[in-house]
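A.B. asks: need coordinates for the below:
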Amino acid sequence: MSLSGRERRILGEIEQALELEDPDLARRVAAINKIETGSDAGYYRARMQSWATTHIWLIVLLGVVVVLLLLLAVITA
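C.D. replies: A predicted model of the protein is given here:
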């Protein structure tokens, strides 16, 4: 349900008053609104994919090192 022009104007006045009165709180509210509306969702999704990709490569690398160490142990035994 969309806001009427009058309601949007009143909300804008409230936001301006909040920014003047408590800028830190206004920034935090704006950040929460961005997350809830999904405008920052792509950023968080990209970070999670990057995190997962990094960990997968670390697991693969660890597996390769373990295999190489096992081969070295068999060869030198």
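A.B. asks: going forward, measure contacts between C-alpha atoms and count neighbours the same way
C.D. replies: Noted.
A.B. asks: give me the distance between stretch 50-62 and the centre of its chain.
C.D. replies: 18 Å (C-alpha atoms, centre = their mean, to the nearest Å).
A.B. asks: which positions in it come out as buried?
C.D. replies: Buried residues in stretch 50-62, defined by neighbour count with 16 or more other C-alpha atoms under 10 Å: none.
A.B. asks: second input sequence below; structure requested for side-by-side comparison:
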Amino acid sequence: MGLSGKERRILAEIEHALALEDPDLARRVAAINSIESGAETGLRPYGRQARDWLTAHIWTIVAVVVAVAALLAMAVALA
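C.D. replies: Sure thing, here's the model as predicted:
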């Protein structure tokens, strides 16, 4: 649900006051908002592409762990 015009105006006033009072914090908040909106990467934080990327990396890590465990088992068996 979107914000009403009055709510957007109040939010803009709060953002402006924050920028005047603490510019560093305002920059950090803007950076967080940019990351969460997916503006920097072109991906939504929990979108399909991000989920697919994460799934692929998790399976890669699992495969490496299984391979290392198998090699250790073989080393112990042959020792």
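A.B. asks: could you get me the TM-score between them?
C.D. replies: Overlay of the two chains. TM-score (TM-score structural alignment, normalised by the length of structure 1): 0.53; 43 aligned residues with a C-alpha RMSD of 1.4 Å.
A.B. asks: state the helix or strand in which Ala52 of structure 1 lies.
C.D. replies: Using DSSP states H and E, Ala52 of structure 1 sits in helix 41-76.
A.B. asks: by how much does stretch 12-19 of structure 2 deviate from structure 1 on average?
C.D. replies: Here the mean offset of stretch 12-19 of structure 2 against structure 1 after fitting is 0.1 Å, by mean C-alpha distance after the TM-score superposition for structure 1.
A.B. asks: what does that stretch contact?
C.D. replies: Here stretch 12-19 of structure 2 makes contact (C-alpha atoms under 8 Å, 6 or more residues apart in numbering) with 25-27.
A.B. asks: let's go with 7 Å and repeat that
C.D. replies: By C-alpha atoms under 7 Å, 6 or more residues apart in numbering, the residues outside stretch 12-19 of structure 2 that reach it are Ala26.
A.B. asks: so which bits of that stretch are buried?
C.D. replies: Leu18.
A.B. asks: how about Leu3 of structure 2, secondary structure?
C.D. replies: Under DSSP: H, G, I helix; E, B strand; the rest coil, Leu3 of structure 2 falls in the coil class.
A.B. asks: thanks a lot, see you next time.
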